[in-house]
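J.: Show me how the following folds:
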Amino acid sequence: MSTIEEQNKIPYNVRKLREEEFEGKLISLYKINSWMNIDFHVYVSEPIEEGLYETRIMFSPFGERDYSFDEVTKDYFMIDTNFIAVKVDNRGQGLSREVISNDRFILNGIKSKETYVYRGVFMDIVRAVDFVSEHKKSNGIIVAFGGSQGGMLTLVASALNKKINLAIARIPFFAGIEKYDKDNQWPMRWIMNTSMNERGISNKKQYEELSYYDVKNFAKLINIPIFIGSCENDPITPYEAILDAFVNIRNTTR
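T.: Okay, the predicted model is just below:
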């Protein structure tokens, strides 16, 4: 049984934590249960005016930020009245740090692919897409985007949830990880040193476990129009690594 099949057996438990109108938008904060019964948070900002709208989902980069209502109402993306705007804080990020901390997030459960934190994170974003796809004002078009970790999650969500129609990923994290600098640069240096020194796991074994979550493997499942941004001098994800993921996309609209 796949992880998604197991996830689908977990009943939805959606709680609306707060709701507020602001300049033509109704902004709501939800807490949703997910894989291993860990909650994540979603901000949904819908136009008050009646009609059907495109949905745009922003997946989170790394960080401990807390999106308070005051901050959300200052965010142009969230207050634009032309579409339904969605921000997702997956487990361990932003508001969703009750069980999994942002501290050492990328090392959480890293000993095996079954326990690694991104297994649950990927299920969070799949469920987030399912949730917003049912919005009463949705016209059925969903655009996903994000940068760094958000770019990674954009690609994975597009691969695992066919409800997404268009994706835009900027310098996606964890793409072509075998080309990451494991000797001098975060995060691979940190991951490999921790695995060796704290867990006694060889670099080869750790790469084998991490490769399951490499974006280039999920890219093979993407069949929608997609845009991927890269940077020749990015210190974390080199251009060549992103290219490995890009060439794996079978869709010709890329």
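J.: switch to C-alpha atoms for all contacts and neighbour counts from now on
T.: OK.
J.: Not counting the longest helix belonging to the chain itself, show me its contacts.
T.: Within the chain, and with DSSP state H defining each element, the longest helix by residue count is helix 117-133. Counting by CA atoms under 8 Å, 6 or more residues apart in numbering, helix 117-133 makes contact with 3-4, 7, 34-36, 40, 42, 55, 86, 88, 90-91, 105-110, 113, 140, 142, 153, 156-157, 160-161, 163-164, 213, all of which sit outside it.
J.: Compute the distance from the centre of it to the centre of its chain.
T.: A distance of 8 Å separates the centroid of the chain from that of helix 117-133, by CA atoms, centre = their mean, to the nearest Å.
J.: Tell me the buried residues in that helix?
T.: Counting neighbours by 16 or more other CA atoms under 10 Å, one finds that the buried residues in helix 117-133 are 117-129, 132-133.
J.: and what of stretch 75-85?
T.: 77, 78, 79, 80, 81, 83, 84, 85.
J.: How about stretch 86-102?
T.: 86-97, 100-102.
J.: Those in strands, which ones?
T.: Counted as lying in strands by DSSP state E, out of the buried residues of stretch 86-102, are 86, 87, 88, 89.
J.: Just name the closest of the buried residues of helix 117-133 to residue 173, please.
T.: Sorting the buried residues of helix 117-133 by how near they are to residue 173, with CA to CA, puts residue 118 at the top with 12.0 Å.
J.: For ChimeraX, write the selection for the buried entries among the contacts of helix 117-133.
T.: Restricted to the buried members of the contacts of helix 117-133, where burial is judged by 16+ other CA under 10 Å, the ChimeraX selection command reads as follows:
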select :4,7,34,35,40,42,55,86,88,90,91,105,106,107,108,110,113,140,142,153,156,157,160,161,163,164,213
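J.: Proceed likewise with the subsequent sequence, for comparison:
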Amino acid sequence: MFYDTTAHELLSYRPATPVPADLSDFWRETLDETARFPLDVTVERVTETPLRGAEVYDVGFAGFGGHPIRAWYLLPREPRRDAATIIEFIGYGGGRGLHHELLFWSAAGYPHLIMDTRGQGSSWRVGDTPDPGSSGGPQVPGFLTDGLTAREDYYYRRLFTDAVRAVDAARELPSADPARLVTTGTSQGGALSLVAASLHPGVAAAMPNVPFLCDIRASCRAAVTGPYPELVKWCRTHRSLADRAFATLAYFDVACLVPAAQCPAHFGVALMDETCPPQGVYGCFNVYGGPKEITVYAWNGHESGEAHHLENQHRWLTREAGIG
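T.: Below is the predicted model:
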């Protein structure tokens, strides 16, 4: 099992998923299709809030297909000089939550955009964004298998595009510096932070923590908990469609996308993670195209570094990336 593999050994691991020959064309066409819809950014100040250290804005923008996406924007009353704007994406099943739930970055003086996740937000943190594009086809409860047999209909085509559009939206927000946009997130959010860094040239740095959707075929064989078993169950039921499903997933495997990334990245990995196995994270880290570092939590599972990791991210952002 990979849990017996050392971090040093994992540094030589390479994902086995072949990169589709038309991967770049697929994503260029997808993003061009969505670019036909006006971004339509709306920013409404929230006046009823217990927060005193930040102004809170309810943000909207048009994501994939022009579908409305919600977000929170927390703007510090005393921002850091030349502060980066942090764009955060949420883990599987969660939404943007309540506006006072994620306060670290704004408390540290950084403008902070928190994107809601279409169709999610009913498992552990509330969300406010529906998914009008759901295929309605047979799927295991969750999102990983929604539209799995056709790349054009697959759930993550919509969500990945939303993440790229969130970067465009951040550029239009009050006090945001378009040259200092940093993506971050944990698990699914970590995957989205890497997707945005790979598909949007305006991302200055990425901070993915235990990212999901990395080296998907190997990860779903190794994972014990979380979303990957949904995929295993789907393939177990739809025996004749498994190869077709993995052909679709190759277009959404983050390890196939990140060689195109150029900005610096700071990864977090947990060597006892049974939800997003470390070999998948390392597979993605090892092929990442830009400058990169990784913080290893040898004895942790999917909780990873938690508050310790926030401190490590902040240190990296200010001292290493030099854009904080």
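J.: which bit of structure 2 covers the longest helix of structure 1?
T.: Counting by TM-score structural alignment, helix 117-133 of structure 1 lines up with residues 155-171 of structure 2.
J.: Leaving out chain neighbours, which residue sits closest to the residue most central in space within structure 1?
T.: The residue at the geometric middle of structure 1, judged as the C-alpha nearest the mean C-alpha position with CA atoms, centre = their mean, is residue 153 (3.0 Å). Distances taken as CA to CA, 6 or more residues apart in numbering put residue 59 closest to residue 153 of structure 1, at 6.5 Å, once the chain neighbours are dropped.
J.: just the strands in the stretch 51-200 of structure 1 please.
T.: If you assign secondary structure with DSSP state E, counting those that start in this stretch, the strands in the stretch 51-200 of structure 1 sit at 53-59, 84-89, 138-147, 166-170.
J.: Tabulate those (TSV), appending distance to residue 230 of structure 1.
T.: Rendered in TSV, the data for the strands of the stretch 51-200 of structure 1 read as follows (distance: least, CA to CA, whole Å):
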stretch	distance to residue 230 of structure 1
strand 53-59	17
strand 84-89	23
strand 138-147	10
strand 166-170	6
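J.: Residue 191 of structure 1 is nearest to which of those?
T.: That would be strand 138-147 among the strands of the stretch 51-200 of structure 1, by CA to CA, at 21.0 Å.
J.: What about the buried residues of stretch 75-85 of structure 1, which are in helices?
T.: Per DSSP H, helices hold the following members of the buried residues of stretch 75-85 of structure 1: 77, 78, 79.
J.: residues contacting the counterpart of residue 30 of structure 2 in structure 1?
T.: Aligned by TM-score structural alignment, residue 30 of structure 2 pairs with residue 3 of structure 1. Contact criterion CA under 8 Å, 6+ apart gives residue 123 as the residues in contact with residue 3 of structure 1.
J.: redo that, cut-off 10 Å
T.: Each residue near residue 3 of structure 1 by CA atoms under 10 Å, 6 or more residues apart in numbering is listed here: 35, 114, 119, 120, 122, 123.
J.: so how far is residue 106 of structure 1 from the third one?
T.: The spacing between residue 119 of structure 1 and residue 106 of structure 1, counted by CA to CA, to the nearest Å, is 12 Å.
J.: Same check on the fourth one?
T.: Distance of residue 120 of structure 1 to residue 106 of structure 1, given as CA to CA: 12 Å.
J.: How many neighbouring residues does the alignment partner in structure 1 of residue 275 of structure 2 have?
T.: When structure 1 is aligned by TM-score structural alignment, residue 275 of structure 2 is paired with residue 236. Taking other CA atoms under 10 Å as the neighbour definition, residue 236 of structure 1 ends up with a count of 20.
J.: With that, I have no additional questions.
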